[in-house]
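Trainee: Give me a 3D structure for the following:
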Amino acid sequence: MQQYKQATFAGGCFWCMVKPFDQYEGVINVASGYTGGHVANPTYQQVCAGNTGHTEAIQITFDPKIISYKKLLDIFWHQIDPTDSEGQFADRGKSYRPAIFYHNQFQHKLALSSKQALQDSGHFDKPIQVAIEPASTFYLAEDYHQNYYLKQPQHYHQYYQLSGRAHFLSEHWSKNK
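Mentor: A predicted model of the protein is given here:
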């Protein structure tokens, strides 16, 4: 029997966070959803309205024998602006904040260590502002949000470009991959 693990990350719009993880061997599933709020089974409209306390996030099911949590953290950091705690790119507000939601003490320790390593690297002039919090209930987003990059590739690509994410990632991370 396989012993899969979960990793939960928030990095702005969940549409843009699925594809980067989906391409790696050992990643079993990447689901879009909402976490960290106080309303059970929130809808996209409720979360966007900003009064549920949820953050758009992805939950990754992975095989740690094939891909490590440390590698997932590395992929995560390279998808975001880690100095912006108020949202990501064109998406602003608490529901779009960057965060790492750890599922156990091992993940907590690695998340803290990776954040400190990024801060110490001097890669960014500003402090790293990504929250590291315990994982809580993860609610799946509506079906039309799941694997959006595959269901609506043209709209996804346009959004990825126009949100400012593509430019930022190219400018800040492309030479470090």
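Trainee: Every contact and neighbour count from this point should use C-alpha atoms.
Mentor: Will do.
Trainee: and Phe76, what is it in contact with?
Mentor: If you count contacts by CA atoms under 8 Å, 6 or more residues apart in numbering, Phe76 has them with 9, 11.
Trainee: Buried residues of the one helix or strand it maps to, list them for me.
Mentor: Secondary structure assignment for Phe76, by DSSP states H and E: helix 69-77. Of all the residues in helix 69-77, those buried under the rule 16 or more other CA atoms under 10 Å are 69, 72-77.
Trainee: before we go on, could you also do this sequence so I can check it against the first one:
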Amino acid sequence: MVAIEFRHFKTGLLAALIAVGIGIQCHKAYAAESETLIVAGGCFWCVESDFESVPGVTGAVSGYTGGDIKNPTYKQVGKGGTGHYEAVRISFDPARVSRETLLNMFFRSIDPTDAGGQFCDRGETYRTAIFVSNNAEKSLANAVKAKAEQELGRKIVTPVLSAKTFYEAEDYHQDYYKGRKLVVTRFGPKRQAEAYKRYRKACGRDARVRQLWGSAAPFASGH
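Mentor: The predicted structure is shown next:
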């Protein structure tokens, strides 16, 4: 009886180990399939909010990139002179949404004709850019840029740049658009989510994007 129970135990243990092994392999396969796209489109709260709504995007992280100062803070970047952009690292499943689709959406969610910032946010921190890691990504980004420029009928100044180290922004910037923390704003004390909505509208982001891109703007009609 004891021997039978032990055999059953070994059989169950083996099955459990096999299941765990399969789970690990599936997780590795999923991780290998995930890709990233880093873009700068003005306020990183807005870019993060826009792209986290896209099916196939598995996450978006606000941060800083493009400069040479290591581990920059929001205060440092905001003062200017660091070379860093407010940027967002978008993680996505290429089986569900392509890099080309995301790039097309990016151009149509910003004002790519403005070299001095975005909407009410001015200065080097808020310039637009696409960051690429290899020649294939560079060629694709430039092709999408040329297509967007032709559609818009105006010169696009958003550069395609070689990727540098991406530094994640402070925790309070992540998912700011849906935060519940009470913050003091020029509109008075507001929850982060409400403060974000008011800021976005006051900054004129969606109004300008609609003016430029009309019905081709993927996010402006939702705000």
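Trainee: Quick TM-score on the pair, please.
Mentor: Superposed pair, TM-score by TM-score structural alignment, normalised by the length of the first structure: 0.94. Supporting alignment: 175 aligned residues with a CA RMSD of 1.2 Å.
Trainee: Which stretches in the first structure count as strands?
Mentor: 5-11, 27-35, 55-62, 87-88, 91-92, 98-102, 131-134, 138-140 (DSSP state E).
Trainee: How far does the top helix by length along the first structure sit from its chain's centre?
Mentor: Secondary structure of the first structure per DSSP state H: the longest helix is helix 105-121. The chain centre lies 15 Å from the centre of helix 105-121 of the first structure; the measure is CA atoms, centre = their mean, to the nearest Å.
Trainee: Now do the buried residues in that helix.
Mentor: Residues of helix 105-121 of the first structure classed as buried by neighbour count (16+ other CA under 10 Å): 107-108, 111, 114-115, 118-119.
Trainee: do stretch 82-100 of the second structure as well
Mentor: Buried residues in stretch 82-100 of the second structure, counted by 16+ other CA under 10 Å: 82, 84-94, 99.
Trainee: between those, which is nearest Ala217 of the second structure?
Mentor: Closest to Ala217 of the second structure out of these is Arg99 (17.3 Å), distances taken as CA to CA.
Trainee: Show me what the closest one lines up with in the first structure.
Mentor: Arg99 of the second structure maps onto Tyr69 in the first structure, with residues paired by TM-score structural alignment.
Trainee: For the equivalent of Cys46 of the second structure over in the first structure, which non-adjacent residue is spatially closest?
Mentor: Under the alignment (TM-score structural alignment), Cys46 of the second structure pairs with Cys16 of the first structure. Computed as CA to CA, 6 or more residues apart in numbering, the closest residue to Cys16 of the first structure that is not its neighbour in sequence is Tyr160, at 6.6 Å.
Trainee: With Asn71 of the second structure instead?
Mentor: Using CA to CA, 6+ apart and skipping residues adjacent in sequence, the residue nearest Asn71 of the second structure is Tyr167, 6.2 Å away.
Trainee: Surely the one you found and Val61 touch.
Mentor: No: between Tyr167 of the second structure and Val61 there is no contact under CA atoms under 8 Å: 9.7 Å.
Trainee: the more surrounded of those two?
Mentor: Val61 (25 against 21; other CA atoms under 10 Å).
Trainee: need the contact list for that one.
Mentor: Val61 of the second structure touches 48, 88-90, 168-169, 174, counting by CA under 8 Å, 6+ apart.
Trainee: one step back: mind putting the buried residues of helix 105-121 of the first structure in TSV, distance to Gln3 of the first structure included?
Mentor: Shown next, in TSV, are the buried residues of helix 105-121 of the first structure (distance: CA to CA, whole Å):
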residue	distance to Gln3 of the first structure
Gln107	16
His108	19
Ala111	21
Ser114	24
Lys115	27
Leu118	30
Gln119	33
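Trainee: Hmm, Ala141 and Pro44 of the first structure touching each other?
Mentor: No Pro there; residue 44 of the first structure is Tyr. Yes: contact criterion CA under 8 Å: Tyr44 of the first structure and Ala141 qualify, at 6.9 Å.
Trainee: The two - which one has more neighbours?
Mentor: Ala141 (20 against 15).
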